[in-house]
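Chemist: Here is my input; please provide its structure:
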Amino acid sequence: MEESKAYLKAHTKPWLSSGVEAAEQDPYIIQEYGKMSLNLHACSALIEKAVTEFDRAWAKEDALTEQQRGECGVAIAMAKTFTAKTALHITSTIFDGMGARATSDQYKFDRYWRNSRTISLHDPVAYKLRDIGKWYLSSELPPITPYS
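Modeler: Alright, predicted model coming up:
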């Protein structure tokens, strides 16, 4: 988001009917960057929770129960899923604020979306959502996989 903010301030012109002099004064752009910032902070909170759960589980070593391992897996799945979805959303939404010229290959902003998409496909979000849903609906522990 920092690169998009710098680009927006340096290159983006406000929309003709926006009634403002600079793109960063456009209420639509302000609102979108507010949403993106909020979601990034939510990602950080979920990641911190997952790390804390993992550290607790790791410290238990052989005393770790199946239930504790499962709860840790759910926390990690929640952080991974929300972060992947947020990354995909932000890396698409930044163009709404930056404008059409920002899609030019010279800036390579598309690399953020490609990287986010690749990561989200290596450990499919759909299966993480399934695990989270099963946990909350029926207390079913997620399966142990190389990705959990």
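Chemist: contacts and neighbour counts: CA atoms only from here.
Modeler: Will do.
Chemist: Run a quick neighbour tally on the residue nearest to residue 81 when sequence neighbours are not counted.
Modeler: Spatial nearest neighbour of residue 81, chain neighbours left out: residue 125 (5.6 Å); criterion: Cα to Cα, 6 or more residues apart in numbering. Other residues lying near residue 125 total 19 when counted by other Cα atoms under 10 Å.
Chemist: Residue 110 too?
Modeler: If we define neighbours as other Cα under 10 Å, then residue 110 has 15 of them.
Chemist: Give me the buried positions along stretch 42-52.
Modeler: 42-43, 46-47, 49-51 (16 or more other Cα atoms under 10 Å).
Chemist: quick one: contacts of that stretch?
Modeler: 72, 75-76, 78-80, 82-83, 86 (Cα atoms under 8 Å, 6 or more residues apart in numbering).
Chemist: top of those residues by neighbour count?
Modeler: That'd be residue 72 among these, by other Cα under 10 Å, with 25 neighbours.
Chemist: about what we covered before: closest one of the contacts of stretch 42-52 to residue 143?
Modeler: Taking Cα to Cα as the measure, residue 143 sits nearest to residue 72 out of the contacts of stretch 42-52, at 11.9 Å.
Chemist: I have a second one here; can you model it like the first so I can compare?
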Amino acid sequence: MNALTRPDTPQVALEHSADTLQRARALLQQTLDFVRQQARPWSGSGLSKASDDPYVISRFGDLQIHIEVAAALQERAQRQLQEHQEPAEISVALAEAAIAASQALLAASDAEFELTGQRSPQPQNLDDPLRWKYQLIGNYRLNGVPPQGFRSAV
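Modeler: This is a model prediction of the structure:
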């Protein structure tokens, strides 16, 4: 399925970003588990556990913020959809939720590689490129041009 064959509904867009957010959460948990149970501290740190490293700790704090921001934008988009808000506002909210969820997943994937030396395979997301969502949001906020439909024009 791609952007031209995928059903063009706000519900599908919301489900897609929710799935991406769930993958980010799962990857964060997987990385947390690895660092707690298997990771060794950097040899020059003088620490006995990798989980005591202030840089590792701050990395997880950063990831948690990415995920919480994505979750808040997801909830906002869902609320706007349920309350039958203005279609342009719904479309922008859905785009913001999709971008935040994708950024959270990318950050979690990068941290997984950085902290575990491994990278879990992630499904390609070529059916809905984010670059169009940035343009949709910016054009609406800057120029007042309402989005055309609920999917990217590819």
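Chemist: circling back: what's the match for the residue nearest to residue 81 of structure 1 in structure 2?
Modeler: Using TM-score structural alignment, the partner of residue 125 of structure 1 in structure 2 is residue 130.
Chemist: for residue 74 of structure 1, same thing?
Modeler: So, by TM-score structural alignment, residue 74 of structure 1 is matched to residue 92.
Chemist: and that match, how many neighbours?
Modeler: Using other Cα under 10 Å, residue 92 of structure 2 has 22 other residues around it.
Chemist: can you check residue 36 of structure 1 too?
Modeler: Using other Cα under 10 Å: residue 36 of structure 1 sits among 20 other residues.
Chemist: Quick one: map residue 32 of structure 1 onto structure 2.
Modeler: Using TM-score structural alignment, residue 32 of structure 1 sits opposite residue 59 in structure 2.
Chemist: ok, its match to residue 49 of structure 2 distance?
Modeler: Distance of residue 59 of structure 2 to residue 49 of structure 2, computed by Cα to Cα, to the nearest Å: 15 Å.
Chemist: ditto for residue 72 of structure 2
Modeler: Taken as Cα to Cα, the span from residue 72 of structure 2 to residue 49 of structure 2 is 33 Å.
Chemist: Repeat that for residue 127 of structure 2.
Modeler: Applying Cα to Cα to residue 127 of structure 2 and residue 49 of structure 2 gives a distance of 42 Å.
Chemist: what's the answer for residue 37 of structure 2, then?
Modeler: Residue 37 of structure 2 is 9 Å from residue 49 of structure 2, by Cα to Cα.
Chemist: Going by how many neighbours each has, rank the two and give me the top one.
Modeler: residue 49 (16 against 12).
Chemist: check contacts around residue 33 of structure 2.
Modeler: Here residue 33 of structure 2 is in contact with no residues (criterion: Cα under 8 Å, 6+ apart).
Chemist: Aligned against structure 1, show me the partner of it.
Modeler: By TM-score structural alignment, residue 33 of structure 2 lines up with residue 6.
Chemist: and if you look at residue 106 of structure 2?
Modeler: Residue 106 of structure 2 maps onto residue 88 in structure 1, by TM-score structural alignment.
Chemist: buried set for stretch 87-105 of structure 1?
Modeler: 87-88, 90-91, 94-95, 97-99, 102.
Chemist: Strands of structure 2, start to end?
Modeler: Counting by DSSP state E, one finds no strands in structure 2.
Chemist: what's the residue closest to the geometric middle of it?
Modeler: residue 101 (1.9 Å; Cα atoms, centre = their mean).
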